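Colleague: Predicted model and sequence below, questions to follow.
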Amino acid sequence: MIPVAEARARILATFGPLPAETVALPDALGRVLAEPVVARLTQPPFDAAAMDGWAVRADDIARAQPGSPVALRRIGESAAGHAFAGTVGPGEAVRIFTGAPVPAGADAVVMQEDCEADDGHVRVGRAVAAGRFIRSAGFDFTARQELIPRGRRLTARDVALAAGANIPWLSVHRRPRVAVLATGDEIALPGEPLGPSQIVSTNALGLCALAVAEGAIALNLGIARDTAESLAALAAGAAGCDLLVTTGGAAAGDYDLVRDVLADKGVTLAVQSTAMRPGKALMFGRANGVPLLGLPGNPVSSGVTGLIFLRPILRVLQGLPPDEPGGPHHARLGAPLRANDRREDYLRATLSRTADGELVATPFPRQDSAITSLYARADCLVVRPPHAPPAEAGERVTIIPLSGGCLSV
């Protein structure tokens, strides 16, 4: 067995960002930029009103007070999309609305609440300084300004910003294509009749969902039976993919065939087992020229190893760092833990907060790798290093939050 950090390093060293492709802006949510977004225009392109009110010359109303208003002659109107074409001269004002261009000659906007108007005049009851309630041209951004850096996964806010910068197309990294293959005579698809010794397959669907949540395209190859012929035939469906993920069959039992049947002959496996719990039975190599990640068959082991190994692979393929920024994350233990053995533990836990807002991670009493209901309820994984001493409630521990993905707003 090799340490988790070493296994991750060996695996990730074989991957790099996928080539770029061009996508229409409406299809860019969740994609990772291969090139930065650079504004094609200045926003706003003109001095614009920040309030509904009156465009004036600040000097004309310098003495205005609520009880002693200054009367100005109204000469027109400026609305969004319909600018006033003239010039504001001494003693004049233009009715203006939020977002409308400030007319030439005016250097301030007075809120409509501070004014009274009739057909020919407006009485301004408050003085304002030059520039008040005006958003100057370029207030938001200017043409040729870099707005979003390469390597960022695009959120809904980013899409809106790119639209405002007049950009209809974006260069993004191609989405990884991931083939997922479950193995074993003992599993059946959800909804299928179950034999007397069978259980429902969950791993492939969970791993496909993880891949999609991380921005990949997932291809479920189905269930390979415990024969070399079935395994090889279904695995052939991974041709052209960027990664083949198998679940089950990666250990050393009589029916664990992934290593012997799929691994390319003459290619040394980079990883054959990992010192972690859950998830010892892990392998990484190549199958028919496609990178092969073999994960365990126990459902929680499959899910946890997917988080620790599959997720960072998918991030690297999309031009992202292996892990989310801002880590590592920490919390206080909500219950004591006994000493750990030589394997790195990933304990499923819930999260809560103390009265002062500090995070508390409480591991479930049962940590069996077949209890999928508790894994679904977990908020995080508590990471316990190999040979960690006993820990008391309240001690600080490292956690991996079970959240995130490509659809952040």
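Modeller: Perfect, I can see it now. Residues are numbered from 1 along each chain as shown.
Colleague: okay, CA-based contacts and neighbour counts for the rest of this
Modeller: Will do.
Colleague: Nearest residue to Val109 in space, please, no chain neighbours.
Modeller: Of all residues beyond its chain neighbours, the one nearest Val109 is Ala55 (4.5 Å), with distances taken as CA to CA, 6 or more residues apart in numbering.
Colleague: Would you double-check that Arg8 falls in a helix?
Modeller: Yes. Under DSSP: H, G, I helix; E, B strand; the rest coil, Arg8 falls within a helix.
Colleague: Moving C-terminal from the helix or strand harbouring Arg73, which element do we reach first?
Modeller: Taking DSSP states H and E as the criterion, Arg73 maps to strand 70-78. Per DSSP H and E, the first helix or strand lying C-terminal to strand 70-78 is strand 92-96.
Colleague: List the contacts of that following strand.
Modeller: By CA atoms under 8 Å, 6 or more residues apart in numbering, the surrounding residues in contact with strand 92-96 are 49, 52-57, 72-79, 84, 88, 102-103, 106, 122.
Colleague: Pull out the buried residues from those residues.
Modeller: Applying 16 or more other CA atoms under 10 Å to the contacts of strand 92-96, the neighbour count classes 49, 52-57, 72-79, 84, 88, 102-103, 106, 122 as buried.
Colleague: mind checking the SS state of Pro312?
Modeller: Under three-state DSSP, Pro312 comes out as helix.
Colleague: does it really touch Asp323, like I thought?
Modeller: Yes. The criterion here is CA atoms under 8 Å, and Pro312 meets it with Asp323 at 6.2 Å.
Colleague: Mind checking which of those two has more residues around it?
Modeller: Taking neighbours as other CA atoms under 10 Å, Pro312 and Asp323 compare with Pro312 leading, 21 against 14.
Colleague: Is the residue nearest to Val109 part of a helix or strand, or is it coil?
Modeller: Applying three-state DSSP: Ala55 is strand.
Colleague: so how far is Leu402 from it?
Modeller: Using CA to CA, to the nearest Å, we find Ala55 at a distance of 53 Å from Leu402.
Colleague: For burial, what's the neighbour tally of Ala130?
Modeller: 16.
Colleague: Touching, it and Ala58? I think so.
Modeller: Yes. Counting by CA under 8 Å, Ala130 touches Ala58, with 5.3 Å between them.
Colleague: Next, show the common contact partners of those two.
Modeller: 107-108.
Colleague: ok, structure two:
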Amino acid sequence: MTRPGADVATDPAVLKAAHTPPLSLPEAQARLLALAPLVPTEQRPVDDCRGYYLCHDLTARRTQPAAPLSAMDGFALRSGDLPGPWCIVGESAAGRPFDRSLGTGEAVRISTGAVVPPDADMVLIKEDATVEGVRVHLTGMAPDPTERHIRPRGMDFGQHKLLLSAGTRLGPAQIALAIAAGHETLTVRRALDLVVIDSGDELAVPGTSLLPHQIPASNGPMLAAMAASQPVRIRRIGPVPDRLDALTDAFAQAAGADLIVTSGGASVGDHDLLRPALEAAGATIDFWRVGIKPGKPLMVARRGAQLILGLPGNPAASFVTGFLFMLPLMRASLGAAEPLPRTTTALLAEPMTAGGSRQEFLRAHWDGRLVTLDSLQDSGALGPLARANALVVRDARSPAVPAGGEVPVYLLDFG
């Protein structure tokens, strides 16, 4: 363990770790997700489950529709009576079905969503019919097949059918499906308790007067906004100065959280105190450094059931590692079946040079077909992040790609 107050840059444990080859992105993500602490479950009203993940498979408690329904406005009748005419004997409206079976030569007016009367097997749409008094005549084309405009019983789902698998994220359509299937509550994992800590002597509280050597602390709000795309309760601490006692105190304040995410202090400089502060707070370092750019000095530690994710301080590095590590970790802890983001492919608007020694994530803008790399890729720049809606993946030592070539991209959607 590093001694409190020791010179971090010359500490033997730090130097040894610094010379250990960094993990690849897949290795680091797999290792991190294996550590993900599952938060406890709870029952929530279905209409209050947006963004949560199902803990169990969802099956239908009822059949939808429970009876054959008309898909169009028109007339319900017996196809055996074609070509008509038919005598109109009543009406079936949505929520107010016709109260008996149809007899030979009879028809009922029917509206979209209304129950098709027993013995009726055809809906003649208004456009193909003419009404004279109480009689309806076929003046257009009969439906082919005759049941074309009828939604059969169980068309959407039948009772006991598997509708959604465990780990599915609940959005508007999934919530509607669960309610239609007869569910009032669902078992999900409760919101994750997250503490975000900003650290660095150069950081000042946003909105305060700045000295020339200071910058507003923007990483904490950025990471909190990113995390807010998941079910989470967020508390922010900082900015915390580069002092071992201040960082240790911040970790003490966050003792009850499921997850702590820090920004800054994860490298090996004289003022990068995250590692000794974690050890002083009783945490154990699990792994450190990932072979990506930006974001190499990523650190993961455990303190009991609590996980601590140390992200770099440069804003682009903090953003990229938040996207690639913080969000997947949160999703895994909340029970997501697929916690990792997926890449898609896009065509380069301009040529891309060959890759360097690390896998890179380049800030870019995708217009739905072509992706354009931002001209500024410095990890300290926020402008490219604000302009970007995608990260282009450039693998280590990959060859140059010409304009029009396909590249893998992550789309930055935090909905």
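Modeller: Now that the structure is in, tell me what you want to look at. Predicted model only: the values in this text are computed from it and were never measured.
Colleague: Do you know the score for how well these two fit?
Modeller: Once superposed, chain against chain, the TM-score is 0.88 (TM-score structural alignment, normalised by the length of the first structure); 391 aligned residues with a CA RMSD of 2.3 Å.
Colleague: quick revisit: ok, now how distant is the equivalent of the residue nearest to Val109 of the first structure over in the second structure from Ala332 of the second structure?
Modeller: Correspondence of Ala55 of the first structure to the second structure, assessed by TM-score structural alignment: Ala76. In this view, Ala76 of the second structure and Ala332 of the second structure are 51 Å apart by CA to CA.
Colleague: Need the counterpart of Leu307 of the first structure in the second structure.
Modeller: Under TM-score structural alignment, Leu307 of the first structure pairs with Phe323 in the second structure.
Colleague: Could you pull up the contacting residues of that match?
Modeller: Contacts of Phe323 of the second structure by CA under 8 Å, 6+ apart are Met226.
Colleague: and it, that's in a helix?
Modeller: Yes. Looking at Phe323 of the second structure with three-state DSSP, it is inside a helix.
Colleague: What distance do you get for it to Ala255 of the second structure?
Modeller: From Phe323 of the second structure to Ala255 of the second structure the distance is 24 Å (CA to CA).
Colleague: quick check: stretch 93-101 of the first structure aligns to which part of the second structure?
Modeller: Counting by TM-score structural alignment, stretch 93-101 of the first structure corresponds to 107-115 in the second structure.
Colleague: Who are the contact partners of the nearest residue to Gly289 of the first structure once chain neighbours are set aside?
Modeller: Of all residues not flanking Gly289 of the first structure in the chain, Asp264 sits nearest, at 7.2 Å (CA to CA, 6+ apart). Going by CA under 8 Å, 6+ apart, Asp264 of the first structure touches 285-289.
Colleague: And what about Asp264 of the first structure, helix, strand or coil?
Modeller: coil.
Colleague: quick one: it and Val180 of the first structure, what's the gap?
Modeller: Distance from Asp264 of the first structure to Val180 of the first structure, by CA to CA: 18 Å.
Colleague: Show me where the stretch 101-250 of the second structure has its helices.
Modeller: 172-180, 219-227, 244-253 (DSSP state H, counting those that start in this stretch).
Colleague: winner for burial among those?
Modeller: Looking across those with neighbours counted as mean count of other CA atoms under 10 Å, the highest average goes to helix 219-227: a mean of 20.
Colleague: Run through who's touching that helix.
Modeller: 196-198, 234, 236, 263, 313, 315, 318-319, 322-323, 326-327, 414.
Colleague: That one vs the first structure, average offset?
Modeller: Superposing on the first structure and averaging over aligned pairs (mean CA distance after the TM-score superposition for the first structure), helix 219-227 of the second structure comes out at 0.7 Å.
Colleague: how about Ala301 of the second structure, what does it touch?
Modeller: By CA under 8 Å, 6+ apart, the neighbours of Ala301 of the second structure are 278, 283-287, 307-309.
Colleague: among these, who's most crowded?
Modeller: Ile308 (27 neighbours).
Colleague: What's the match for it in the first structure?
Modeller: Aligned partner of Ile308 of the second structure by TM-score structural alignment: Leu292.
Colleague: My read is that its match contacts Leu243, right?
Modeller: Yes. At 6.0 Å, Leu292 of the first structure counts as touching Leu243 under the criterion of CA under 8 Å.
Colleague: if we can go back for a sec, doesn't Pro117 make contact with the match of Ala55 of the first structure?
Modeller: Yes. Contact criterion CA under 8 Å: Ala76 of the second structure and Pro117 qualify, at 7.3 Å.
Colleague: Relative to Ala188 of the first structure, how far out is Pro196 of the first structure?
Modeller: 11 Å.
Colleague: With neighbour numbers in mind, choose between those two.
Modeller: Ala188 (20 against 7).
Colleague: Return the residue of the second structure aligned against the more buried one.
Modeller: By TM-score structural alignment, Ala188 of the first structure lines up with Ala204.
Colleague: Tell me the spacing between its match and Arg235 of the second structure.
Modeller: Where Arg235 of the second structure is concerned, Ala204 of the second structure sits at a distance of 18 Å (CA to CA).
Colleague: One more: Ile215 of the second structure?
Modeller: 21 Å.
Colleague: Just give the nearest non-adjacent residue to Gly295 of the second structure, would you?
Modeller: Per CA to CA, 6+ apart, closest to Gly295 of the second structure is Ala317, 4.5 Å.
Colleague: need the contact list for that neighbour.
Modeller: 293-295, 311, 379-380.
Colleague: any idea which element it lies in?
Modeller: helix 315-321.
Colleague: That helix against the first structure, how far on average?
Modeller: With mean CA distance after the TM-score superposition for the first structure, helix 315-321 of the second structure averages 1.0 Å from its match.
Colleague: what does Ala224 of the first structure align to in the second structure?
Modeller: Checking TM-score structural alignment: Ala224 of the first structure goes with Val240.
Colleague: wait, Leu282 of the first structure
Modeller: Under TM-score structural alignment, Leu282 of the first structure pairs with Leu298 in the second structure.
Colleague: Its match: neighbouring residues, count only.
Modeller: 27.
Colleague: Quick one: end-to-end length of stretch 138-148 of the second structure, please.
Modeller: 16 Å.
Colleague: Kindly apply the preceding question to stretch 106-125 of the second structure instead.
Modeller: 15 Å.
Colleague: Could you list the buried residues of that stretch?
Modeller: 106-118, 120-125.
Colleague: swap in stretch 385-400 of the second structure?
Modeller: Neighbour-count burial for stretch 385-400 of the second structure [16+ other CA under 10 Å]: 385, 388-396.
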